[in-house]
Every structure is written in structure tokens, then in C-alpha cells.
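Peer 1: dropping the sequence and predicted coords here.
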Amino acid sequence: MTEIRTPRLVLRRWFDDDLVALSEIHADPVVMQRIGDGRTRSLEETAQDIEAWEEEWDEEGFGMFCVELLGSGELAGAVGLSVAEAPAEIAGQVAISWRLGRVFWGQGYASEAAHATLEFALQDRGLDRVVAAIRAEDGSSANVLGKLGMQAEGAARHLVHGHDLTLYGIDLTQYQH
């Protein structure tokens, strides 16, 4: 089982017991406003998300981690890697993303988890490049990506959801751990 420990977090695969806690995060409209189409997700949809993430782990050797607080064991959210389907400019490339419960914002958890995930991608999984696509107005995520050393590489429009995106990338030669 893949598990990464940081000073404050455990990044691990998903357990059945994680469903309710993640569905509570997915039910928060403020958390979800910059993810996908911006709508909240039901318990059933969250279960489908976890199932899809676990399938990606099995097929690709990477996926979305459960983010757990090391001290309390509390589920803080999800961070990880997936093969991007859209926008076309990054389709087929490995993208990093995250979502944390609102009570965990502003404490550096997203940066800590994303840094460990990027290191996992480039060093443990041997990927040459990782990308990200965030909504153009999402300054908090842009800040996290900047801390990772990822550079803005262009803009795109999400063809399904219609919002403007900023595209980021980093390759192994640019990465400094």
C-alpha cells in the first residue's frame, strides 16, 4: 500500500470509512466552487469518485491520496495525480490537484500535501512532467503551485464548464526538492 508521511500529514489510499468524511467536504459549496462544474457532490457521487480514484491507482500506479492529519487521524481532504482529460492543451498529461475541507485552509496543508505528491510523481513514479489546471481567479491554488515551483504556461477555456483556466507545468529538470 502506498503511503507518504510528511511532518503533519499522512497521504494514503482510501478506506471504506473515509466516505462520510469526504462526502461532508464535497457537500460544502465553498470548497467545491472551483472544482469541476462547481456543484456539490452527494454521498453516492463521492463513493463513485473514490472508486474511480482507486481504479486509477490500480491502472496507472498513481491516483488521489486521502489526506489525513498525522496527529488526530482526521480526514482533511484529497490530493493526488490523475491523467487529465481536459482541457485539450493538457489532455493525456499527468495533473496534480487537491481539495481540502474548509477548516483546513490557510494552514499550509495543501502546500505540504501537494509538495509530497509532486515529489512522489517525479521521483518515485519516474514521471518527467506534471501539469495543473486551475480556474484563472483561484489565487490560493496559484499560490500553492508557485510554492511547488510550477510555472504558468498558458491559458485555456474549459469547454464543458465554460470557465477560464490557467495552465501550469513543471518537468523533472525544473524540480527542486
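Peer 2: Received it, and whenever you're ready, just let me know what you need.
Peer 1: hey, let's count contacts and neighbours off CA atoms from now on
Peer 2: Will do.
Peer 1: just give me the neighbour total for M32.
Peer 2: M32 has 19 neighbours, counted by other Cα atoms under 10 Å.
Peer 1: quick one: it and R39 touch, right?
Peer 2: Yes. Here M32 reaches R39: they are 6.1 Å apart, a contact under Cα atoms under 8 Å.
Peer 1: now do the strands in the protein.
Peer 2: Applying DSSP state E to the chain gives strands spanning 3-5, 9-12, 64-69, 75-83, 94-100, 129-135, 151-157, 164-171.
Peer 1: same list (those strands) but as TSV, adding mean neighbour count and distance to A52.
Peer 2: Listed next are the strands of the chain as TSV, based on neighbours: other Cα atoms under 10 Å; distance: least, Cα to Cα, whole Å:
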stretch	mean neighbour count	distance to A52
strand 3-5	13	18
strand 9-12	22	15
strand 64-69	24	9
strand 75-83	24	10
strand 94-100	22	15
strand 129-135	23	19
strand 151-157	16	25
strand 164-171	19	24
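Peer 1: put this next to the previous one:
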Amino acid sequence: MTEIRTPRLLLRRWYDHDLAPMADINADPEVMRWIDDGSVLDLDATAEAIERWEDEWDEEGFGIFAVELLASGELAGFAGLSVPEYLPEVLPAVAISWRLGSSFWGQGYASEAAHATLEFALQDRGLDRVISIDRPGNEASENVVRKLGMKPESETAHPLYGFPLSVHAIDLTEFEA
């Protein structure tokens, strides 16, 4: 089983008992504000997402990690890698993403999890390049992207909702572990 430990976090595959806390995170309008059209996700939609993430692990050898706090065992959210098939103009690419419950914001967990995920992508999985796709104005996410050392690459629009998206990238030669 693929796991990554950081000083405060365990990034791991998904367990059945993760469904309810992840559904609670996905049901928070503040958390979902910058995701797609801002709609919250219910328990069934969260279960479907986790199933897709687990399938991607099996198909690609990477995927979305559950992010657990080492100190308490709480599920804080997710961080991981996926192929952004909804945005064909960036393909072939692997994108890094993260989503944490609002009670875990402002403590550096997203940056810690994202950095560990990026290191996993470039050093363990042998990817040459990783992108991030963010909505301009999401300052917290933009801050994590800067901390990762990712550079602006292009601007595009979400194919379903039309809002602007920023694509940032980093390659193996630019990454500092």
C-alpha cells in the first residue's frame, strides 16, 4: 500500500470509514466555493468520487490520497494526482490537487500534503512534469502553488462553466525536495 508520512500527516489510500468525514467536507459550501460550479456534494457523490480516485490508482499508479492527521487520526481531506481529462488542451498531463476541511485551513497542512505529493510524483513515480489547475482569485490555493515553486503556464476556461482557469507547471529540473 502506498503511504507517505510527513511531520504531521499521513497520506494514504482510502478506507471505508473515510466516506462520512469526506462527505462532510464536500457538503461545506465554503470548501466547495472554488470547485466546479460551487455545488456541494452529498454522500453518494462523495462515494463515487472516492471510487474514481481508487480506480485511478489501479490504472495509473497514482491517485488522490486521503490526508490524515498523525496526531489525532482525523481525516483532513485529500491531496493527490489525477489526469485532468475534463481539460483536453492540457493533456497529456498529470495535475496535483488538494481539498481540506475548513477546520484544517490556515495551518500549513495543504502545503505540506501538496509538497509530499509533488515529491512522490517527480521522484517516486518518475513523472517529468506536474501541473496545477486553479481558479484565479482563490488566494489560498494560489499560495500553495507558489510554495510548490510552480510557474504560470497558460490561461484557459472551464469547459462546462466558462470561468477562467490558470494552469501552473513544474518539471523535475525545477523541483526542490
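Peer 2: Yep, that arrived. This is a predicted model, so every value here is computed, not measured.
Peer 1: let me see the TM-score of these two.
Peer 2: The TM-score (TM-score structural alignment, normalised by the length of the first structure) is 0.98; 177 aligned residues with a Cα RMSD of 0.8 Å.
Peer 1: one step back: between M32 and R39 of the first structure, what contacts are shared?
Peer 2: Among the neighbours of M32 of the first structure, none is also in contact with R39 (Cα atoms under 8 Å, 6 or more residues apart in numbering).
Peer 1: quick one on the thing from earlier: just put the strands of the first structure in JSON lines and tack on distance to F120 of the first structure.
Peer 2: Output for the strands of the first structure, formatted as JSON lines (distance: least, Cα to Cα, whole Å):
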{"stretch": "strand 3-5", "distance to F120 of the first structure": "8"}
{"stretch": "strand 9-12", "distance to F120 of the first structure": "11"}
{"stretch": "strand 64-69", "distance to F120 of the first structure": "11"}
{"stretch": "strand 75-83", "distance to F120 of the first structure": "10"}
{"stretch": "strand 94-100", "distance to F120 of the first structure": "11"}
{"stretch": "strand 129-135", "distance to F120 of the first structure": "11"}
{"stretch": "strand 151-157", "distance to F120 of the first structure": "19"}
{"stretch": "strand 164-171", "distance to F120 of the first structure": "13"}
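Peer 1: mind checking which of these is nearest T117 of the first structure?
Peer 2: Nearest to T117 of the first structure among the strands of the first structure is strand 75-83 (6.1 Å), distances taken as Cα to Cα.
Peer 1: that closest one vs the second structure, mean deviation?
Peer 2: For strand 75-83 of the first structure, the mean deviation from the second structure after alignment is 0.3 Å (mean Cα distance after the TM-score superposition for the first structure).
Peer 1: tilt between that strand and strand 129-135?
Peer 2: For strand 75-83 of the first structure against strand 129-135, the angle by axes from the mean of the first three to the mean of the last three Cα atoms, to 10 degrees is 120 degrees.
Peer 1: what inclination does strand 75-83 of the first structure have with respect to strand 64-69?
Peer 2: 160 degrees.
Peer 1: residues making contact with strand 75-83 of the first structure?
Peer 2: By Cα under 8 Å, 6+ apart, strand 75-83 of the first structure touches 11, 18, 21-22, 25, 56, 62-69, 91-101, 104, 110, 113-114, 117, 121.
Peer 1: between the strands of the first structure, which one is closest to A142 of the first structure.
Peer 2: Of all those, strand 129-135 sits nearest to A142 of the first structure, with 7.5 Å by Cα to Cα.
Peer 1: list the contacts of that closest one.
Peer 2: Residues outside strand 129-135 of the first structure that contact it (Cα under 8 Å, 6+ apart): 34, 90, 93-97, 118, 121-122, 141-142, 163-172.
Peer 1: average offset of the longest helix seen in the first structure relative to the second structure?
Peer 2: In the first structure, taking DSSP state H as the definition, the longest helix is helix 43-60. When the second structure is overlaid, helix 43-60 of the first structure sits 0.3 Å from its aligned residues on average, using mean Cα distance after the TM-score superposition for the first structure.
Peer 1: what span of the second structure lines up against that helix?
Peer 2: Using TM-score structural alignment, the residues of the second structure aligned to helix 43-60 of the first structure are 43-60.
Peer 1: that stretch: which residues count as buried?
Peer 2: Buried positions in stretch 43-60 of the second structure, judged by neighbour count with 16 or more other Cα atoms under 10 Å: L43, T46, A47, I50, W53, E54, E56, W57.
Peer 1: which other residues reach it?
Peer 2: Counting by Cα under 8 Å, 6+ apart, R13, W14, L19, A20, M22, A23, N26, F62, G63, I64, S82 sit against stretch 43-60 of the second structure.
Peer 1: what do we get in the first structure for the third one?
Peer 2: I take that to be L19 of the second structure. Checking with TM-score structural alignment, L19 of the second structure has L19 as its match.
Peer 1: which residue is the nearest non-sequential neighbour of that match?
Peer 2: A47 (6.4 Å; Cα to Cα, 6 or more residues apart in numbering).
Peer 1: okay then, goodbye and thanks.
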